[in-house]
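K.L.:
attaching a predicted model along with its sequence, questions to come.
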Amino acid sequence: LRAWWVVTFPGLAILITVLALNLMGDGLRDVLDPKLKRL
């Protein structure tokens, strides 16, 4: 596989974006729904 970077860098960008959105969503849920208590 010669052009491995063609797949690797977009894949990493998508992975980082999804993880960031997940963490932001968790934070927003914690802030906006104080009744929800995690164990």
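P.N.:
Ah, there it is. Residues are numbered from 1 along each chain as shown.
K.L.:
can we go C-alpha only for contacts and neighbour counts from here?
P.N.:
OK.
K.L.:
tell me which helix or strand the residue positioned nearest the centre of the chain sits in.
P.N.:
Closest to where the C-alpha atoms of the chain average out (Cα atoms, centre = their mean) is Leu19, at 1.4 Å. Leu19 is part of helix 4-32, with elements assigned from DSSP states H and E.
K.L.:
please name every helix or strand in contact with that helix.
P.N.:
Using 3 or more Cα pairs under 8 Å, 6 or more residues apart in numbering; DSSP states H and E, no helix or strand is in contact with helix 4-32.
K.L.:
ok, structure two:
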Amino acid sequence: MIKSDYDYSNLVEIAYLDGSDYEDLLLNNETAKGIILEKEF
């Protein structure tokens, strides 16, 4: 896995505040990581 300085913890907080359940949370977090990594490289 590519390491990044980006703090992903706020994505988790946003997903919880949005009312997502745990599986959606994981999916959204992985998708967000993919988008962020694509933009960085």
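P.N.:
Perfect, thanks for sending it. Every value quoted in this text rests on a predicted model; they were computed, and no experiment measured them.
K.L.:
look up how far Glu38 of the second structure lies from whichever residue in the second structure pairs up with Phe9 of the first structure.
P.N.:
Counting by TM-score structural alignment, Phe9 of the first structure corresponds to Asp21 in the second structure. Taking Cα to Cα, to the nearest Å as the measure, Asp21 of the second structure falls 26 Å from Glu38 of the second structure.
K.L.:
and for Ser20 of the second structure?
P.N.:
Taken as Cα to Cα, the span from Ser20 of the second structure to Glu38 of the second structure is 24 Å.
K.L.:
looking at those two, which is more packed in?
P.N.:
Neighbour totals were compared for Ser20 of the second structure and Glu38, and Ser20 leads with 14 against 9 (other Cα atoms under 10 Å).
K.L.:
one step back: for the match of Phe9 of the first structure, what are its contacts?
P.N.:
Going by Cα atoms under 8 Å, 6 or more residues apart in numbering, Asp21 of the second structure touches no other residue.
K.L.:
what is the neighbour count of the equivalent of Leu28 of the first structure over in the second structure?
P.N.:
Matched by TM-score structural alignment, Leu28 of the first structure corresponds to Glu40 in the second structure. Neighbourhood size, Glu40 of the second structure [other Cα under 10 Å]: 8.
K.L.:
quick check: Glu40 of the second structure vs Ser20 of the second structure, distance?
P.N.:
In terms of Cα to Cα, Glu40 of the second structure sits 27 Å off from Ser20 of the second structure.
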